[in-house]
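> predicted model, plus sequence, below.
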Amino acid sequence: MSVDLLKLVEYGGCSAKIPAKQLEEILKFLPLPFDPDILVDIDTHDDAGVYRINDELALVLTTDFFPPVCGDPYEFGQIAAANSISDVYAMGGDPVLALNIMMFPAKDLPMEAYAEILKGGFDKAAEAGVRIIGGHTIDDSPPKYGLAVVGFIHPYKIITNAGAKPGDKLILTKPVGTGVIMTAQRMGIADQADIEEAKRQMKLLNRTGAEVMKKHGIRGATDITGFGLAGHALKMARASKVSMNINMKNVPLIGKAYNLVDDGCIPGASFRNMEYAENDTSFAAELDYNLKMIAFDAQTSGGLLMSVPPEKANSVIVDLHLAGLTSSAIIGKVSGKQDKYIHL
């Protein structure tokens, strides 16, 4: 089947998110329900909601969907599912059940493409041990796909974006640059090897990183998606009431992402993310412009950003590398609240 989903979209993957600045304005009008069993809600803009069932069990609930980030329907389904499930991993939970969310233009695409998207999602969910038990579809263009996911977690073992502490080291588990590389693909200037590596990273479940987090008792983390590394770090710093210092020279990059920015391949989402974060960010005089823009590059199904006690940092890195996450690196540190939340 020869179908190129990218011909139907302008923005794909997590770069299609509403800009963070607008989203925060919208959320101001959303009332917060009061219930002592709601353990995590939208107050800190965390990755998922958490609801306590009893003293031993809480539910992690999240949903995510977006337009295609790649041309192949099956791979799109895989990436969208991995991205949806990631929020449960970021909270330290075990994903269990999911529902499909699908918007599909029946008049523009063959039903075989629809089936391939769902199959990609099913296979990636099965890899994660998640059972897809239903869903909902509407006729809409461009196509969009994702999951509503339910996971289990112990109420006293939740990992949140409010758990960063001064002195912690910041560890990133995946390289960044998916937004730049997939944009370069649409422009016809990306190397095929970089495209394949970007898709591999997006299809890679954050399960291994989550297992390492839980092994070491990490309590502060988030996953890096549409608001970019700096944008999600900012949300984490605000929630934790700390500042974060990120050394962009230590941030792992996918392939030639740096050179592509140098060639002018800067996705529009990068500028929207920078507009959101720049008032709360200080930029070192020596910060390279390319790395500055990569800090705001919208990631799709990106890695975990962990806040790790300094005495555990080296052991966490060793375990991540042994588990196959060989790009994992210490990229910065947490300090007490300063004049700016983020320092690049």
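Perfect, I can see it now. Residues are numbered from 1 along each chain as shown.

> only C-alpha atoms from now on, for both contacts and neighbour counts.
Noted.

> what is the burial count for Gln338?
12 (other Cα atoms under 10 Å).

> er, Ala126 I mean
13.

> secondary structure element holding Val149?
strand 144-153 (DSSP states H and E).

> against Ala125, how distant is the nearest residue to Ser282 once chain neighbours are set aside?
Of all residues not flanking Ser282 in the chain, His343 sits nearest, at 4.9 Å (Cα to Cα, 6 or more residues apart in numbering). Applying Cα to Cα, to the nearest Å, the value for His343 to Ala125 is 37 Å.

> who's in contact with the residue minimising distance to the centre of the chain?
Among the residues of the chain, the one closest to the centroid is Thr225, at 2.9 Å (Cα atoms, centre = their mean). Residues in contact with Thr225 (Cα atoms under 8 Å, 6 or more residues apart in numbering) are Cys14, His232, Ala298, Gln299, Thr300, Ser301, Gly302.

> so which of His343 and Ala125 has more stuff around it?
Using other Cα under 10 Å as the criterion, His343 and Ala125 rank with Ala125 on top: 26 against 19.

> mind checking how far the helix or strand where the more buried one lies is from the chain centre?
For Ala125, the element it lies in under DSSP H and E is helix 111-127. Distance of helix 111-127 from the chain centroid (Cα atoms, centre = their mean, to the nearest Å) equals 20 Å.

> and that helix with strand 144-153, angle?
In terms of direction (axes from the mean of the first three to the mean of the last three Cα atoms, to 10 degrees), helix 111-127 departs from strand 144-153 by 20 degrees.

> ok and the helix or strand following helix 111-127 relative to helix 111-127, angle-wise?
Counting by DSSP H and E, the element after helix 111-127 in chain order, helix or strand, is strand 131-138. Here strand 131-138 points in a direction 150 degrees away from that of helix 111-127 (the same axes, to 10 degrees).

> one more to weigh against that first structure:
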Amino acid sequence: MDSNTIKLTQFSPAAGCGCKLSPETLREILAPVEIDALEDSTSPLLVGNSSRDDAAAIDIGGGRALLSTTDFFTPIVDDPFEFGQISATNAISDIYAMGGHPTVAIAILGWPVDKLAPAIASHVLAGARQTCREAGIALAGGHSIDISEPIFGLAVSGLVDIENLKQNNTAQSGDTLFLTKPLGVGIISTAIKRGKAQASDIELASQSMRSLNRIGPSLASINGVNALTDVTGFGLLGHLTEIMMASELDAEISWSQIPKLPNLEHYVEEGCVPGGTGRNYASIAQHLPTLNETQLAILCDPQTSGGLLVTVQPEAIDEVAAILEGAGLPFNPIGRLSKQLNEKATLRLSD
């Protein structure tokens, strides 16, 4: 089977981060077994799983922390090399989202050897290796298994100055929200699986997913950047709701200011909506306003290798916007956080 003609997305029912368990299911799994090591004053663990953050952080002394994360998923594009690039970009993003610099990665590969030639897996690894080189790190090894459908990802380590360590539970009332990549890659990937995606739309989505969130450490070092996370499988509203709940805040976002890939409304009308979208919505519906079909499909769309969601104090808005604009990233604010008014965090959507 030739890697130039293979369609990897046909080998799995879900694509990219759309194959993640829903937030509600994940909470149900983790609740009985969670141990909060942060309660132990002697533990070097600075960030664990209590706030569903992007990476674990361990104090290693000298004002620095070791970051550790892993991420893997099923194919979101048909091209093996691009699948490797996107998987690596997505995994490395968790380090950037904590304000850190990646240092080393190891690969996680599951491959159906009776369905797909090993040579195709080599192309996946080659794509990942190229992305790791772009990030300035080595792909230093890994682990592989024979499995019924292809999966690939990385476990990544990084370092961060503790004073620049960013989490998703440190946002403040009055913070402005920025999003550094357009939404919609889950919708486009579903259109790819159904043979309905235009080549130009596929390329824009792929370019976005292959773009490293290397701006994360620069943003984290700015006084007034309070919280940082990357938008992945739970969609924009899922990850924003995590910030709201962890920081006990409400939010208002502007539909017109949210960056989106082109032609998404057309694909939604064609029914190209990932199954994960509905699960994402159901997990946070109690916090949301009434959404029309298009708004729900885009705002709850499972993102793969999505952008950074940044919360910024008023005095730092201009500096953050200038850095984003200089990097060629979306730089218009998309919303604002405010004091939580009711028992549960609530999101409002404006035009």
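That came through, no problem. Not measured: the values here are computed from a predicted model.

> report the TM-score for the pair.
Between these two chains, after superposing, the TM-score reads 0.95 (TM-score structural alignment, normalised by the length of the first structure); 340 aligned residues with a Cα RMSD of 1.4 Å.

> so the residue nearest to the centre of the first structure sits in a helix?
No: counting by DSSP: H, G, I helix; E, B strand; the rest coil, Thr225 of the first structure is not part of a helix but coil.

> show me where the first structure has helices.
Here the first structure has its helices, by DSSP state H, at 20-27, 73-90, 111-127, 178-187, 192-203, 207-215, 228-240, 257-262, 268-277, 289-295, 310-322.

> would you mind giving these as a markdown table with distance to Leu170 of the first structure added?
Conversion of the helices of the first structure to a markdown table gives the following (distance: least, Cα to Cα, whole Å):
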| stretch | distance to Leu170 of the first structure |
| --- | --- |
| helix 20-27 | 22 |
| helix 73-90 | 14 |
| helix 111-127 | 28 |
| helix 178-187 | 20 |
| helix 192-203 | 20 |
| helix 207-215 | 12 |
| helix 228-240 | 10 |
| helix 257-262 | 21 |
| helix 268-277 | 19 |
| helix 289-295 | 14 |
| helix 310-322 | 8 |
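
> looking at the ones you listed, which is buried most?
Mean neighbour count (mean count of other Cα atoms under 10 Å) peaks for helix 73-90 among these, with a mean of 29.

> and that helix, what does it pack against?
Here helix 73-90 of the first structure touches strand 58-66, strand 94-103, helix 111-127, strand 144-153, helix 192-203, helix 207-215, strand 220-223, going by 3 or more Cα pairs under 8 Å, 6 or more residues apart in numbering; DSSP states H and E.

> adding distance to His321 of the first structure, write these out as TSV.
Output for these, formatted as TSV (distance: least, Cα to Cα, whole Å):
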stretch	distance to His321 of the first structure
strand 58-66	27
strand 94-103	22
helix 111-127	21
strand 144-153	25
helix 192-203	15
helix 207-215	10
strand 220-223	18
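
> looking at those, which is closest to Phe29 of the first structure?
Taking Cα to Cα, strand 58-66 is the member of those nearest to Phe29 of the first structure, at 20.1 Å.

> which part of the second structure lines up with that closest one?
Mapped onto the second structure using TM-score structural alignment, strand 58-66 of the first structure spans residues 65-73.

> show me the contacts for the residue of the first structure most remote from its centre.
What lies farthest from the middle of the first structure is Lys107; by Cα atoms, centre = their mean that is 31.5 Å. The contact partners of Lys107 of the first structure, by Cα under 8 Å, 6+ apart, come to none.

> now for Asp40 of the second structure, how many residues are close by?
That count, for Asp40 of the second structure with other Cα under 10 Å as the rule, works out to 9.

> return the residue of the second structure aligned against Gly134 of the first structure.
Looks like Gly134 of the first structure aligns to Gly141 there (TM-score structural alignment).

> isn't that match up against Ala107?
Yes: when contacts are counted by Cα atoms under 8 Å, Gly141 of the second structure is listed as touching Ala107 (6.1 Å).

> ok, the two, which is more surrounded?
Ala107 (23 against 11).

> please list all residues in contact with the aligned residue in the first structure for that one.
Using TM-score structural alignment, the partner of Ala107 of the second structure in the first structure is Asn100. By Cα under 8 Å, 6+ apart, the residues touching Asn100 of the first structure are Leu118, Ile132, Gly134, Gly135, His136, Tyr145, Gly146, Leu147, Ala148.

> gap between Asp40 of the second structure and Asp175 of the second structure?
Taking Cα to Cα, one finds Asp40 of the second structure at 31 Å from Asp175 of the second structure.

> ok so, going back, Ala90 of the first structure versus the match of Ala107 of the second structure, what's the distance?
Using Cα to Cα, Asn100 of the first structure is found at 20 Å from Ala90 of the first structure.

> and what of Gln201 of the first structure?
16 Å.

> try Asp41 of the first structure
In terms of Cα to Cα, Asp41 of the first structure sits 15 Å off from Ala90 of the first structure.

> aligned partner of the residue nearest to the centre of the first structure in the second structure?
By TM-score structural alignment, Thr225 of the first structure lines up with Thr232.

> count of residues packed around Asn342 of the second structure?
10.

> hang on, Ala138 of the second structure packs against Pro102?
No: between Ala138 of the second structure and Pro102 there is no contact under Cα under 8 Å: 9.7 Å.

> neighbour-wise, which of these two wins?
Using other Cα under 10 Å, the more surrounded residue of Ala138 of the second structure and Pro102 is Pro102, with 25 against 17.
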